[in-house]
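Undergrad: the sequence and its predicted three-dimensional model are supplied below.
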Amino acid sequence: MTNLVKPIPGSSFPFIEATLLDGSRVNLGQAHGDADWQMLVVYRGKHCPLCVRYLNLLEQHKEALNAIGVSVTAVSADSKAQLTDNMDSLDVSFPIAYGVTVEQMKQLGLYISAPRSDKETDHDFSEPALFVINGEGVLQAVDISNAPFLRPELDVVVRGLTFVRKQTDYPIRGTLVY
């Protein structure tokens, strides 16, 4: 069994950039707008209907996340052309970046899959993940999946983050390494 390196909650989130459709580069772990925390949603890509559904559902929670100071960015390994094509299926207003490399996927501890055929996609891609980075650039919460149907329920995530943001002494969980 190969040892996968997973990010440890409570550690600094790595500096990883990706590209937005307008050509600008974005630091995936940095909050934007009026927020001081960042939620990064990693999705499989255009070929995944569950990802499209999840991102559209995330849009419905964006206002509640912004109200507690959490900005949202999504990213995949898709190309600019694939993301452009996918925008017809997405009804979102948060930034979506493209072009995450396999090396960056490894840095984030993501599970990586190969396409089953050329009809699926033309590149290796990551399975879903969700990262919450606090105002100090520290990984507050992480969910890494190896399958498109295993994702946290967004209403539960929003309620949980609302609770954590209101508590001044709520610790980052899962920091022990054995």
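TA: Cool, the structure landed.

Undergrad: from here on, contacts and neighbour counts on C-alpha atoms
TA: Fine.

Undergrad: residue 31: what's it in contact with?
TA: Contact analysis of residue 31 by CA atoms under 8 Å, 6 or more residues apart in numbering lists 37, 38, 39, 70, 71, 72, 135.

Undergrad: and for residue 92?
TA: Residue 92 neighbours (CA under 8 Å, 6+ apart): 55, 56, 59.

Undergrad: where's the residue lying closest to the last one once chain neighbours are set aside relative to residue 20, distance?
TA: On the basis of CA to CA, 6 or more residues apart in numbering, the spatially nearest residue to residue 59 that is not a chain neighbour turns out to be residue 92, at 5.4 Å. When distances are taken as CA to CA, to the nearest Å, residue 92 and residue 20 turn out to be 14 Å apart.

Undergrad: also residue 44?
TA: 16 Å.

Undergrad: before we go on, here's another structure to hold up against the first:
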Amino acid sequence: MNTLTYTEKLHPGSAFPEITATLLNGETVTLGKPKNGADWQLVIVYRGRHCPMCTRYLNALEKMKSGLADIKVDIVAVSGDSKAQLQAHLEQLNISFPIAYGLTLDQMKELGLFISDPRSPQETDHPFAEPGLFVVNAEGKIQVVDISNNPFVRPDLMTLVNGLSWIRDPNNHYPIRGMHK
């Protein structure tokens, strides 16, 4: 018997949900709320410390940080890892943007992410979100969304930064794409 499972996905142009997570210093961060003089925010949801592809992606994102800052796009990353798992992961990361932990299953579902169970206790000790990327504009709406059901498919960061530069140029009048539901 074939059973279909449906998930609710966030649509381009819709309001980004109010979701908070915790930074290592105990401070709460609201996803989609830019800081540091930016008016847009790139929200990266990564699988967790157990994922070497996530580590490489986050480290590569650090190299794009100044290009994003130039176009007033702030960055935050988050996973469902625990505080201890994030602390251990920081040994492999060379990043300066905020990274949060503790994304709950309900929050993952609210973001419309695909969720996986670990293959073994050695991988991790909790269900985790597969990769998600959201660009939230100055109105709090989803300008760009990309979700995957595995770690192998993610937007190329240089293409993303170049595309956002083009979108942010007021001479281009580029609307939010993918608005048909």
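TA: Nice, I can see it. The model shown is predicted, which means the values in this text are computed figures rather than measured ones.

Undergrad: tm score of chain vs chain?
TA: Aligned and superposed, the two chains score 0.98 in TM-score terms (TM-score structural alignment, normalised by the length of structure 1); 177 aligned residues with a CA RMSD of 0.6 Å.

Undergrad: circling back: just the ones of the contacts of residue 92 of structure 1 in helices?
TA: Counting by DSSP state H, the contacts of residue 92 of structure 1 place 55, 56, 59 in helices.

Undergrad: where does residue 104 of structure 1 land in three-state SS?
TA: Put simply, residue 104 of structure 1 is helix when judged by DSSP: H, G, I helix; E, B strand; the rest coil.

Undergrad: list the contacts of the spatially most central residue of structure 2.
TA: Geometric centre of structure 2, nearest residue: residue 44, 1.6 Å, by CA atoms, centre = their mean. Counting by CA under 8 Å, 6+ apart, residue 44 of structure 2 touches 75, 76, 77, 78, 131, 132, 133, 134.

Undergrad: next up, the contacts around residue 6 of structure 1.
TA: Residue 6 of structure 1 makes contacts with 108, 109, 110, as judged by CA under 8 Å, 6+ apart.

Undergrad: buried subset of those residues, written for ChimeraX?
TA: Typed into ChimeraX, the line below selects the buried ones among the contacts of residue 6 of structure 1, using 16 or more other CA atoms under 10 Å:
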select :108,109,110
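
Undergrad: which of the contacts of residue 6 of structure 1 show up in structure 2 as well?
TA: Retained in structure 2 (both residues aligned by TM-score structural alignment, their matches' CA atoms under 8 Å) from the contacts of residue 6 of structure 1: 108, 109, 110.

Undergrad: under the alignment, what does the first one map to in structure 2?
TA: In other words, residue 108 of structure 1. By TM-score structural alignment, residue 108 of structure 1 lines up with residue 111 in structure 2.

Undergrad: now do the contacts for that match.
TA: Residues in contact with residue 111 of structure 2, defined by CA under 8 Å, 6+ apart, are 9, 10, 17.

Undergrad: re earlier: before we move on, what SS does the residue nearest to residue 59 of structure 1 have?
TA: coil.

Undergrad: what residue of structure 2 takes the place of it?
TA: So residue 92 of structure 1 corresponds to residue 95, using TM-score structural alignment.

Undergrad: rewinding a little: how close does the residue nearest to the centre of structure 2 get to residue 81 of structure 2?
TA: 14 Å.

Undergrad: could you do residue 52 of structure 2 as well?
TA: To residue 81 of structure 2, residue 52 of structure 2 is 14 Å away according to CA to CA.

Undergrad: ok, those two, which is more surrounded?
TA: residue 81 (26 against 13; other CA atoms under 10 Å).

Undergrad: what's that one aligned with over in structure 1?
TA: That one, residue 81 of structure 2, aligns with residue 78 by TM-score structural alignment.

Undergrad: before we move on, the earlier item: for residue 165 of structure 1, state which of the contacts of residue 6 of structure 1 is nearest.
TA: residue 108 (24.0 Å; CA to CA).

Undergrad: what about that closest one, distance to residue 29 of structure 1?
TA: In terms of CA to CA, residue 108 of structure 1 sits 11 Å off from residue 29 of structure 1.
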